Structures are given as structure tokens and as C-alpha cells.
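1. Provided below for reference: sequence and predicted model.
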Amino acid sequence: MIDLPLTLDQYEAERICVIKPSALGDVVQSLPILPALRERYPSAHISWVINRTLSDLVLGHPHLDEAIPFDRQGSWAQWSRLLGVLHSRQFDLVFDLQGLMRTGIMTAATGAQVRVGLQTAREGAHLASNVTIPNTGRDIPAHQRYWRGAEALGLGESRRQTLIRISKQDSNWAEGQLSQLKGMVLGIHPGAGWTTKRWPIEKYAVVGCKFMRMYGGSVVILGSPDEAELGEQLEALFNRFVPSKPILNLSGKTSLKQLSTMLSAVDLLATNDSGPMHLAAGLGTPVLGIFTCTSPEISGPPGEQHELIATRIPCAASYKKVCPHSGADHLACMEELSTDTVCESLVRLIEKNKLTHRAA
């Protein structure tokens, strides 16, 4: 640890690096720090280390000068080149918002005078930082944890902005896709990285059907290429139960920019705890977030405009990627969280955001 002559909010920097390679939701929740950094350091060169697959999130950002791509499955030669790039940039202020061994190595490689980390750092990543931001433990909501960086710079009262550049081409694409639909548009993202986060497809179908019948609206199914099969299953259920209703299945068929554009364009989103949930919320779309093995207080997006509902069984918010129970208790959270409960939350979401009235 160095003995800093000034507190972080008094430290002057000319070259700044944010290290936050993944995952989608965490990167989205970290994005508000960029406008804060630009406000504090208007002339600084600001870089961001990000997984190559997520780089579209930051490319074209008005407050970012450079995206440094990271290939998680890259070769040793690629890893060595990345560390060389980080060292050559001569950063004087670095934020490691990931806090894992690989980002700790990146942080150390920069040789920056001030290297800032969070209390959630593990795998020895804390050894690379010489400043740890207080009140950033795992009991702090993730979005607040990342915003502590802005607070440490004396900008905690600044407006939080999630800025993602959407091109005219992508906007025109989304407009063309939605032109075939009618009424209020509900986006549904039925996927998630963990099995224990995925509320059943059949229940999403019930919620979507009730929405279309109550409000005369339409449904767009969204997801990554890995979730295309889930999207097809949900589409098949809709075609079976409401064959006359307009359904648009874009699961696995969008780029990250197109997904961002569509999440911004739909009226509301029903989703598991996932990256698209945070992306939609950051872009200003009201979210109905369904939480089974995670906590809406810790992992959910901020804002009263959203509806976040969670299971109430004893092992709720256990953050287990695989259900540890067997028999009748296996994935009991999925059964406990009923479609009636979710539909009631959907109605509340629509009403408090004054989206529309029920169809006659």
C-alpha cells in the first residue's frame, strides 16, 4: 500500500482505466461511473477493459476514449499482449470493479500509482490494489457497490446515467420489427445463466397469454444465441394457446446492439435475474424481475418504476447455481412463485408506469 498524499476525490489523473470485463449485467451496472469520471476528469483519457463479446456495450460511449478487448478464452500470447498494452498505456488511476485473479493481474500490470478495488475482491485480487473503497461488501446492492467509485470521487450526488450508443440503423431495424405488432409490447426474456434462475417456460407462457388477453398487446421473445431453444419452446406454447395473437421471437437472432435497441423499444420486460434485465432497466424500460435463487435487494435494478418479486421459501436468495435439494424440494422455488403472483405484479407495473388501460 502506498501512503497517498491526498484522498481519492483530490487525486488528479490524466490516464484512467476501468477494468470490468464481464458479465453483461455487471458491466451495465458499472456504466454510470463513466459520466462521473468524465465530470471529475474532463480532459483525461479514459479506457475500459471488456470482454470482446461485450465490447458493443461501450463502443461509441461519449465519455470513453478507448475499449481494450479481453479474450477470456484467448491464448497465452494474447494474454501477454494484453498485459503489455495495459503497461504501455501508463495509466495513473485504475478501477478494478471485477475483483478476480485475472483482473488483479491486469491491475498490477498497469503499474498505476493509484489502483482502486472493492471489498468483494477475491482470488487474491485485493493484493493488486492500494485503495479499497469502503462499504462495498457483498451485502451492498451491486449497482450501489459500483457507484461507490463515483462517491469516492466526490460525485455521489451526480445523476446516474447508463449510456449505450444505438445507431440509426439499429433503431430502424427495431422499428421495422415492431411494425408488425400491435398495442402495448411486452418483452419476455425467459433465459438466465443459471438453471436456478430460470422460472419455467410454461409459466412465462401463462403470463404472456394473460397479458395479451387483458391488454390486447403483443409479445417479443428475447435472448442470446444460447437461449434460442428456450425462445422456440415459448413461441410454440404461445402458438398453441393464443394462435391468433402476434408473437415475435427474436431469441438468438440479435446482436448485442440490436438487443439493446429492442429492450429500449418495448414497453416493459418480464425477465429472470439476468443481464438483459439490467440492460432494460438501465435504458429506462420498466422491468418485472423474477427472483428465485438471488435477492432482488442485492441483485435487482434500482428504481420504484420496476416490480421485483421473489420466492419466499427458506432457501431463497441462496445464490446456488445448482439446486442442492432433491425430491419434492428440488427447485421448489419455481413452484412456489405462482403465475398469479407474477400476473398481479405485471398489472401493478403497467398501472404505476401509466402504460395503458385494459383493452375493452
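-> Done, it's in.
2. From here on, just use CA atoms for contacts and neighbour counts.
-> Noted.
3. and residue 224, what does it touch?
-> Residues in contact with residue 224, defined by CA atoms under 8 Å, 6 or more residues apart in numbering, are 251-254.
4. what's the single longest strand in this structure?
-> strand 45-51 (DSSP state E).
5. Which residues are in contact with the closest residue to residue 102 other than its chain neighbours?
-> Nearest non-adjacent residue to residue 102, counting by CA to CA, 6 or more residues apart in numbering: residue 125, 7.8 Å away. Residue 125 makes contact with 99-105, according to CA under 8 Å, 6+ apart.
6. Next up, the contacts around the closest residue in space to residue 86 that isn't next to it in sequence.
-> The shortest distance from residue 86 to any non-neighbouring residue, by CA to CA, 6+ apart, is to residue 110 (5.0 Å). Counting by CA under 8 Å, 6+ apart, residue 110 makes contact with 83, 86-91, 94.
7. for comparison:
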Amino acid sequence: MTELLIIKPSSLGDIVHALQVATSLKAQRPDLRISWIAREIFAPLVHACAAVDHVYTFERKGGLSGFSRLMRELRKTKFDYVFDMQGLLRTGLMASRSVAQRKVGRWDSREFAGLFYDEKIALPPAGEGAHAIDILLQFCPILGARPELAGDLVFRASETLHPGFAPSAASGKLRPPVLMFPDSRRAEKKWGGFLQLTQHLLFGDRLHRRVIWAGDKYIPDREGLPGDRFLNLTGNTGLVSLPELIRRSDWVVSNDSGPMHLGAALGVKTLGIFGPTDPARYGPYPLTRPTNLVVRAPALSLISAKEVYGRMQAAELRLAQSGGQ
């Protein structure tokens, strides 16, 4: 058994990318036992991933005593490899304190983290402008694996879902819901058109859709949306439930955020709304997949709900004509 430690404490989108790479590594190297260091807020999701065997919890606000406690626990295991996929000072220190034959870090590590590695991964073929996943895939050749995604990202069963995610209503005519994530931790990434897009889908569409809003922060909606086809779960969405919520949805529509990356990773039709960040580097992966869409403008206020709705309709028509989803 080959022992691998992955250091990727945060954030949600970055962790989803790294979980895809871990899944690919395990698909190509079944002898791997993968351990992971994750922040306490993300540790349950990492633990739920079938590719991960053990999770070490990093308490970000635990101070020096919490960090020392984590390092003592970490040093009980001798690893064959340590992959620091974060590349910051604190994760470099984690790598330095681990016991391992080879310690490998990112080519673009910062804050002097590179001082703690035996080697760094190479640049991907696309160079510095490569997608975040393509950068992480360069860890694969260290283990003799191909730098490409392989295997399906699978999560262990989570808590019971809200009845709104039932396959169909009593009429038997409702499609799986359009799942929206209206919030973003950064104001410049937060699009303001989710209510208008919801209205287009509920009132201007012949498909008798359902729309569900989700996320960890409550976002108020507006009265007048039909209660039998609209559900607001914002502020009441558990992180561990996200994979199953997404898997049961027809679409994921999101700002540039972690749920968008999870939607693409699970193969659900995904539309990401982008302003300042570059979708070539941070968009739903891969952008060449017909079910991964991006709407982008220099300022998010320039993107209309009608434009996003039109892109969704056009994509569904293309997929229907090609025999896709």
C-alpha cells in the first residue's frame, strides 16, 4: 500500500478540483491510500468522498496549540508521498513537519512554501494560464499516473434531502429542479439577476420547471413565486448534502463559486456567471464539454437574466438534437 498525504485545506472550489485529481489517482493507482488535511468547515465533505481514506482536520482558528496538535497526529504516520496542492506558507510548514520519502509542491507556490519541498511539479502544457485542474493534474506523473481525469467522483451517502428534490411531484410531470446558488463570498462575483432568471424559468417556460435556491447564507426571494415549484433553501443547505442535491438536479446555475465546480465535476448541466475572473482558468471544467456553459461580462451588471435564460434554452436544444442530456 502506498501512503499519500494531500494538503489542500481550502477553499470549496479548490477542494473540489483536488478531489477530482485524487479520484483520478486512485482510479489509476488502486494501491493508494489517500489521507488529506482539510479545514474543519470542509473536512466533512472531504471525508464523504469515496477516494479519501482518512482526513486530518486543520482548525484555522486553533492557534499554535491547534497546529501543534495536528502536527503531532500527522507524524504518527509515515507517508510515501506528500502533495502540497495549496502552496502557501502554512501548508508548506505542514509538509515540512510530515514524515515522508518525497514532498512535492506546486510550481507556483508562494510565501516561501517551496523551501519545504523536495521537488515541484512541472507547468502544464498550457503554461501559466492553464485551468486550475490542469495545474493539479501535474501531480499525477509523480505517481506514474497520467495527468488526466479518470474515474467518477463519488460521495458517500449524506443526510436525508428536502422533499423538494423528490424525482417528481404527485402529478408526475415535473422535471428535476434547476438548482441556483445566488450568493458569493466576494461581492465582485455576485450576480444580481437570480430572481429575474427564476421568474423566466417559472413563468416563461413551457417545461413546467422547478427552481430551488441553495447556499449557506440566506438570500431573500420575493412573494409571488409559486410555492409548488419554487423552494428557497438558502441559509439551510448543509455542505455534505451538496453532492446529492446537485446530482438530483437538471441544472446548476451559479456565480463563480465552489458549487459551480461541484456541478461540473458531477456531470450536471452547469452554467457559471463570470465577471472579473477568467473562466479559462476557473470555469466549469472542461469548458469544451457541451454541458458546461459560461456567461461573462466585464461587469456582472451587464449580464441580463434574459441572456442567461437564452443560453440555457439554446444549450438544451443542442443537447436534445445531439442525443445528450
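-> Ah, there it is. Small disclaimer: the values here were computed from a predicted structure and weren't measured.
8. related to what we said a few turns ago, considering the contacts of residue 224 of structure 1, which possesses the most neighbours?
-> Of all the contacts of residue 224 of structure 1, residue 251 has the most neighbours under the rule other CA atoms under 10 Å, reaching 25 neighbours.
9. so which strand or helix has it?
-> If you go by DSSP states H and E, residue 251 of structure 1 is not part of any helix or strand.
10. That one -> structure 2?
-> Mapped onto structure 2 by TM-score structural alignment, residue 251 of structure 1 lines up with residue 234.
11. Can you show me the helices along structure 1?
-> Under the criterion DSSP state H, structure 1 contains helices at 24-30, 33-40, 76-88, 101-110, 142-152, 168-178, 201-215, 228-241, 256-265, 275-282, 296-299, 332-336, 339-352.
12. relative to strand 45-51, how tilted is the second one?
-> With axes from the mean of the first three to the mean of the last three CA atoms, to 10 degrees as the criterion, the two stretches helix 33-40 of structure 1 and strand 45-51 enclose an angle of 170 degrees.
13. And helix 33-40 of structure 1 against structure 2, how far off on average?
-> Here the mean offset of helix 33-40 of structure 1 against structure 2 after fitting is 3.2 Å, by mean CA distance after the TM-score superposition for structure 1.
14. In terms of secondary structure, what does that helix contact?
-> Applying 3 or more CA pairs under 8 Å, 6 or more residues apart in numbering; DSSP states H and E, we find helix 33-40 of structure 1 packed against helix 142-152.
15. Same question for the longest one.
-> Under the contact criterion of 3+ CA pairs under 8 Å, 6+ apart, the helices and strands touching helix 201-215 of structure 1 comprise strand 218-221, helix 228-241, helix 339-352.
16. So which of these is the most surrounded?
-> Of all those, strand 218-221 has the most neighbours on average by mean count of other CA atoms under 10 Å, namely a mean of 25.
17. Contacts for that one next, please.
-> 181-190, 208, 212, 231, 234-235, 245-251.
18. That one vs structure 2, average distance?
-> Mean deviation for strand 218-221 of structure 1: 0.6 Å (mean CA distance after the TM-score superposition for structure 1).
19. What residues in structure 2 pair up with that strand?
-> Under TM-score structural alignment, the match for strand 218-221 of structure 1 is residues 210-213.
20. OK, contacts around residue 171 of structure 1?
-> residue 261.
21. Just give me the neighbour total for the aligned residue in structure 1 for residue 61 of structure 2.
-> In structure 1, residue 61 of structure 2 lines up with residue 73, judged by TM-score structural alignment. Applying other CA under 10 Å, we find 9 other residues in the vicinity of residue 73 of structure 1.
22. Same question for residue 90 of structure 2.
-> Residue 90 of structure 2, neighbours per other CA under 10 Å, totals 15.
23. on that earlier part again, out of the helices and strands packed on helix 201-215 of structure 1, flag the one nearest residue 47 of structure 1.
-> Residue 47 of structure 1 sits nearest to helix 228-241 of all those, at 33.1 Å, using CA to CA.
24. just the angle between that closest one and helix 201-215, please?
-> 50 degrees.
25. other SSEs contacting helix 228-241 of structure 1?
-> helix 201-215, strand 218-221, strand 247-249.
26. one step back: any idea what the residue nearest to residue 86 of structure 1 aligns with in structure 2?
-> Aligned partner of residue 110 of structure 1 by TM-score structural alignment: residue 98.
27. repeat for residue 305 of structure 1
-> Aligned partner of residue 305 of structure 1 by TM-score structural alignment: residue 291.
28. ok, that match - contacts?
-> 267-270, 315, 325.
29. Name the member of the residues you listed with the most neighbours.
-> residue 270 (30 neighbours).
30. Tell me how far the corresponding residue of structure 1 for it lies from residue 253 of structure 1.
-> When structure 1 is aligned by TM-score structural alignment, residue 270 of structure 2 is paired with residue 287. Per CA to CA, to the nearest Å, residue 287 of structure 1 is found 22 Å from residue 253 of structure 1.
31. coming back round to it: name the nearest of the contacts of residue 110 of structure 1 relative to residue 134 of structure 1.
-> Using CA to CA, the contacts of residue 110 of structure 1 come closest to residue 134 of structure 1 at residue 94, 16.4 Å.
32. wouldn't residue 168 of structure 2 be in contact with residue 177 here?
-> No. Here residue 168 of structure 2 lies out of contact with residue 177, judged by CA atoms under 8 Å, at a distance of 9.5 Å.
33. So the two - more neighbours on which side?
-> Taking neighbours as other CA under 10 Å, residue 168 of structure 2 and residue 177 compare with residue 177 leading, 27 against 14.
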